[in-house]
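Participant: Sequence and predicted model, in that order:
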Amino acid sequence: MTQSIPQQLYRPEQVRETEGRAAELAGLSMWQLMDRAGRAVFECLHAEYPVPQRVLVLCGSGNNGGDGYVVAKLASLAGYSVRVCAVKAPTTADSQRAQQEWHQQGGQTESLSDWQDVEADVVIDALLGTGLTSDVRGEIAEVIDALNESGIPVLAVDVPSGLNADSGRVLGCAVTATHTITMVAAKRGMFTGQAGDYCGKHWFADLGILREFRALNEASVWRLDASQLQHAFSKRPWNSHKGMFGHVLVIGGSDGMAGAARLTGLAALRAGAGKVSVICQPGQQSLVGLQPELMVRGLDAGDQAADELLAEADVIAVGPGLGQGSWGQAWWQKVADYDAPMVVDADALNWLAKSANRREDWVLTPHPGEAARLLQCSGSEVEADRWLAATRLEEQFGGIVVLKGAGSIVHGQEYTAVNTTGNPGLASAGMGDTLTGIIAALLAPLFSHSMQLRQNLAETVGYAVLLHGSAADEAAQAAPRGMLASDLMDAIRKQVNTDDD
């Protein structure tokens, strides 16, 4: 019954509002959905812990708790030693029926306060569902904190209790699950923000109504995973030449930050750009030019040679190492409204926060701190609802927004995606510069023949973000601590050649 996680993600409210209608269209009752949900959780339990063990089921009063009673009944029938502790009596008709069947099986329902007296090898978290909107408090919060400290493996029903399934934010506290079995549709909040530290391994059960549910709902978000890279890059023709793959111009590398521009340029080359030029602050050429394939010029914004390079470029990547001095400011003022597709990162985003330009042919790549400066709010506000922050950025500044972080979000007017690749090794200097180079490289061929392209721009940016995270996973080799941005380069090259084997 459990399946791989779909690419289509939805808001929890879409499930709550339409699952009844979807079940009706599929010829199922809501009780049958609850029974199937419980069976999906039991399937996970039996797959991961096939030898019957001691199971504790923690039940809330709603339908999430009803799923828990179904699990308890099935596990008991399969020979597991099962005890159930509940917050209070079930409040919905289906959850009442589920509890009744558990009791008819010979089970008992104990008070939630008794849970720590129960010896358990596995816990089923059926306390709180996807409708939670306020912080967890009181006894349930105490139970969650103690459960997390216990180290006992936890299977979460639909969503770890305390995690907002829409935003990915922890509401006060949340269960740190070992496995999460989500129902009907995968929820978007479980793949970004704080969610990665709480969901554990994802399982999915559509309960037999996915076709009907999709007929009633459009996907809110597309999920990006490494498997999609297998067919992302077509084989290059035998008579290829560098002009076919675009000219990327990197503008950055001020005094003391030449390495940022070099990383961006090298990543663009490794991701397949035909040609990469770098404009850096005069005096920094030798540092950027340590990579001989990069064509490096030390230029001020007013130099005639600068205009010639700008005219030759298919895509401009501005910001890595740009700095907040007069050199960087002059360059930002020169290119902010320049007629060429652009990737805007790092200090260029800080200049954007002061100038408030808007255009549709650029890609903005802020981390939460930069997003906060652009939106004139706090970083915690950005992280509280990353979807909203990305939407606000696109509405205010236009183009395509890449809100970086755990579960990076790619958002355009008609396309939103969340990246599920990457690891903590990306939390080091230079990783954002590398991403900027990859994005520029993947965009460059689209504009190298003066193509009037808009419809696939956001999807292309999504592939760039996916490539960056997947390359980081390959480079980390299960050892992310101490990983450098330059460590990604060989993996980037390998992953853009998946169809060239």
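Facilitator: Arrived safely. Numbering: from 1, shown residues only.
Participant: Please count neighbours and contacts with C-alpha atoms only from this point.
Facilitator: Will do.
Participant: Now do the SS call for the most centrally placed residue in the chain.
Facilitator: A centroid search over the chain (C-alpha atoms, centre = their mean) returns Gly407, at 2.1 Å, as the residue closest to the centre. Assigned by DSSP: H, G, I helix; E, B strand; the rest coil, the conformation of Gly407 is coil.
Participant: just Ser428 next, same as before
Facilitator: Assigned state for Ser428: coil (three-state reduction, three-state DSSP).
Participant: For it, give its distance to Val363.
Facilitator: In this structure, Ser428 and Val363 are 22 Å apart, going by C-alpha to C-alpha, to the nearest Å.
Participant: Gly129 too?
Facilitator: With the distance defined as C-alpha to C-alpha, Gly129 ends up 36 Å from Val363.
Participant: Neighbour count: those two, which is higher?
Facilitator: Here Gly129 and Val363 are compared on neighbour count by other C-alpha atoms under 10 Å; more neighbours surround Val363, at 29 against 23.
Participant: who touches the more buried one in this structure?
Facilitator: 342-344, 399-402 (C-alpha atoms under 8 Å, 6 or more residues apart in numbering).
Participant: Do a quick rundown of the strands in the stretch 51-200 of the chain.
Facilitator: Per DSSP state E, counting those that start in this stretch, the stretch 51-200 of the chain carries strands over the ranges 54-59, 81-86, 109-111, 122-126, 154-157, 179-183.
Participant: Now render those as a markdown table, adding mean neighbour count and distance to His103.
Facilitator: Conversion of the strands of the stretch 51-200 of the chain to a markdown table gives the following (neighbours: other C-alpha atoms under 10 Å; distance: least, C-alpha to C-alpha, whole Å):
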| stretch | mean neighbour count | distance to His103 |
| --- | --- | --- |
| strand 54-59 | 25 | 14 |
| strand 81-86 | 22 | 10 |
| strand 109-111 | 16 | 8 |
| strand 122-126 | 25 | 17 |
| strand 154-157 | 29 | 20 |
| strand 179-183 | 26 | 24 |
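Participant: take the one below as the second:
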Amino acid sequence: MRAVTAAEMRELDRQAIEEYGIPGLVLMENAGRSVVQEALEMLGQARGRQVTVFIGKGNNGGDGLVAARHLHNLGAEVKVLSLAPLEEISGDAAVNLAIWQRMGQRVYYAGREEDLNAVRLFLVKTDLIIDAIYGTGFQGKVRESVSKIFDVINASGKPVLAVDIPSGLHADTGQVGGNCVQATRTVTFALPKLGLLVEPGAGLCGELKVADISIPAVLLDNEQLKRHLLDAAMVASWLPVRRSTDHKGDFGHVLVVAGAAGYSGAAVLCALAAARAGAGLVTLAVPASLQPVVSTMAPEIMTLALPQTDRQTISTEAWPVIKKMLERCQVLALGPGLTTHPETVDMVRELLPQIGVPVVLDADGLNALVGRTAIFRQLKAPLVITPHPGEMARLLGVAPAEVQEKRLALAEETAARWRLTLVLKGARTLVACPDGTLYINPTGNPGMASGGSGDVLTGVIAGLLAQGLTAGEAAAAGVYAHGLAGDLAAGEKGPQGMLAGDILHYLPRAWQVIKQAGLLAG
């Protein structure tokens, strides 16, 4: 499913109204009715229930007024509270205000600080709060009097249904403008807004529902809308079909260059994950003294001994061995457990510009390029990098907090500038491609915050690349399947104490779920 900025959504609305002739009032009516549908699910029934609708002066408030009308007609006791003076309500919202008033219904003004106690009283017996105050056009910070209303709503303990977006949330970034309504459920219209899909917005919107308000499908599936929320059917469409005549040579050969003394586990997890992703062959290249160890840890994986330093890390002398091996492989995974030994760092820096196959670079492979990011632009083949926020901060020379605050913008800008596919890990992992395509991943859970989880992801992406997926497809499919495997593991084991090996164990089941979704979608 595509995801949009506030400006892109406004353009879709404009095209629906001006080019297809769908009146704005029709779109507003459809939006309001979709709010009613969600409200009825939350209430069970309308008759005898009490609903408080908070509105602002814009179209979001108009959607709330439509919902108020229909809920009233269905037998609910509805109170409408406006945080804007009624004379400021204009356009299609004013039409619906007039309808509400002609029905003999009142709108209470609650935009002053002295109205707080009255608002608290309204909410005492309320069964559902509908938040239709600010829409996707909100920018900046909420004013203090409105912020206090938000506090009252959030402290009420009542379920909250947000209209299009929780008020106070920035639609493009998911950041909060000083204060924000905490929704139990959000019904957004036509397509999800970016701010609802990334943290902290994803956590503030509660359960997210996307409602059809009759915008023509041809507009919603416009190729110029390059941001996507990943789902299983999309991932399934990228996976290769396995025919009865296929053999291991048809699914690619991955070379994993990883490991050092004390870090053999990272190397093995990465190699096994590439195999679990479907690669036909996987060779794990490690410092020579580690080869006997990793051979016993992963019998399904071929191993290769590399020249090593006195600290049992990969030395610069390993380059000719790696180069020769790459003549037989389709993908290189580089980085897990390498360490930042100076000679190993030099090996990474010398190796990368000379590689002619797609590369997945992670962990110490990324650390080796801090201050040397110009190397990214020297690569001849597709590159996928998979930093967590701390690694991303080191690469960019900024504070980790800045990475978290500007995840979307930094991911897109960096992928374009460095001409690579960027996987920015974390809650709602982002996959940014150099052509501007962005994927947002909804799978995964806090139980995956465990050592080795990133090594598994690197292997999964490499295994998919080996099977012929593009860099963007492999990265997006990899993060989705990796997160889904983590969700399946957490569902059976619980998130506490989950290990990276659990993600590895549940990967085959994750692929089954994904392929089943593809069959249903087809």
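Facilitator: Structure's in. What do you need? Here the structure is a predicted model, which means the values were calculated and not measured.
Participant: ok so, going back, wait, which of the strands of the stretch 51-200 of structure 1 is closest to Asn239 of structure 1?
Facilitator: With C-alpha to C-alpha as the criterion, Asn239 of structure 1 lies closest to strand 179-183 of these, at 48.7 Å.
Participant: In structure 2, what range does the closest one match?
Facilitator: Residues 185-189 of structure 2 are matched to strand 179-183 of structure 1 when aligned by TM-score structural alignment.
Participant: what number of residues lie near Ser90 of structure 2?
Facilitator: Other residues near Ser90 of structure 2 come to 15 when the count uses other C-alpha under 10 Å.
Participant: Let me see the contact set for it.
Facilitator: Applying C-alpha under 8 Å, 6+ apart as the definition, the contact partners of Ser90 of structure 2 turn out to be 57-58.
Participant: Would you map the helices across the stretch 1-150 of structure 1?
Facilitator: If you assign secondary structure with DSSP state H, counting those that start in this stretch, the helices in the stretch 1-150 of structure 1 sit at 12-25, 30-48, 63-77, 93-104, 138-150.
Participant: Let me know which of those helices is tucked in deepest.
Facilitator: Burial of the helices of the stretch 1-150 of structure 1 is given as mean neighbour count (mean count of other C-alpha atoms under 10 Å); helix 63-77 ranks first at a mean of 27.
Participant: how big's the offset between it and structure 2?
Facilitator: Once fitted to structure 2, helix 63-77 of structure 1 is off its aligned match by 1.4 Å on average (mean C-alpha distance after the TM-score superposition for structure 1).
Participant: about what we covered before: kindly state which residue of structure 2 is aligned to the residue nearest to the centre of structure 1.
Facilitator: Counting by TM-score structural alignment, Gly407 of structure 1 lines up with Arg428 in structure 2.
Participant: count of neighbours near the spatially closest residue to that match that is not a sequence neighbour?
Facilitator: Closest residue in space to Arg428 of structure 2, ignoring its immediate chain neighbours: Asn441 at 5.2 Å, by C-alpha to C-alpha, 6 or more residues apart in numbering. Applying other C-alpha under 10 Å, we find 27 other residues in the vicinity of Asn441 of structure 2.
Participant: Now for Asn441 of structure 2: which residues touch it?
Facilitator: In this structure, Asn441 of structure 2 makes contact with 229-231, 428-431, 476, 479-480, judged by C-alpha under 8 Å, 6+ apart.
Participant: Would you reformat those as a markdown table and include distance to Phe54 of structure 2?
Facilitator: Compiled in a markdown table, the contacts of Asn441 of structure 2 are given as follows (distance: C-alpha to C-alpha, whole Å):
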| residue | distance to Phe54 of structure 2 |
| --- | --- |
| Leu229 | 29 |
| Leu230 | 32 |
| Asp231 | 33 |
| Arg428 | 30 |
| Thr429 | 33 |
| Leu430 | 34 |
| Val431 | 37 |
| Ala476 | 39 |
| Val479 | 39 |
| Tyr480 | 37 |
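Participant: re the thing from before, the match of Gly407 of structure 1 touches Asn445, doesn't it?
Facilitator: No: in this structure, Arg428 of structure 2 sits apart from Asn445 without contact. The criterion is C-alpha atoms under 8 Å, and the distance is 9.4 Å.
Participant: picking that back up, looking at the contacts of Asn441 of structure 2, spot the one nearest Pro508 of structure 2.
Facilitator: For these, the minimum distance to Pro508 of structure 2 (C-alpha to C-alpha) is 13.2 Å, reached by Tyr480.
Participant: Give the equivalent position in structure 1 for that closest one.
Facilitator: Using TM-score structural alignment as the criterion, Tyr480 of structure 2 maps onto Leu466 of structure 1.
Participant: what's next to the match of strand 179-183 of structure 1, contact-wise?
Facilitator: Surrounding stretch 185-189 of structure 2, the residues in contact under the criterion C-alpha under 8 Å, 6+ apart are 31, 34-35, 38, 160-166, 205-213.
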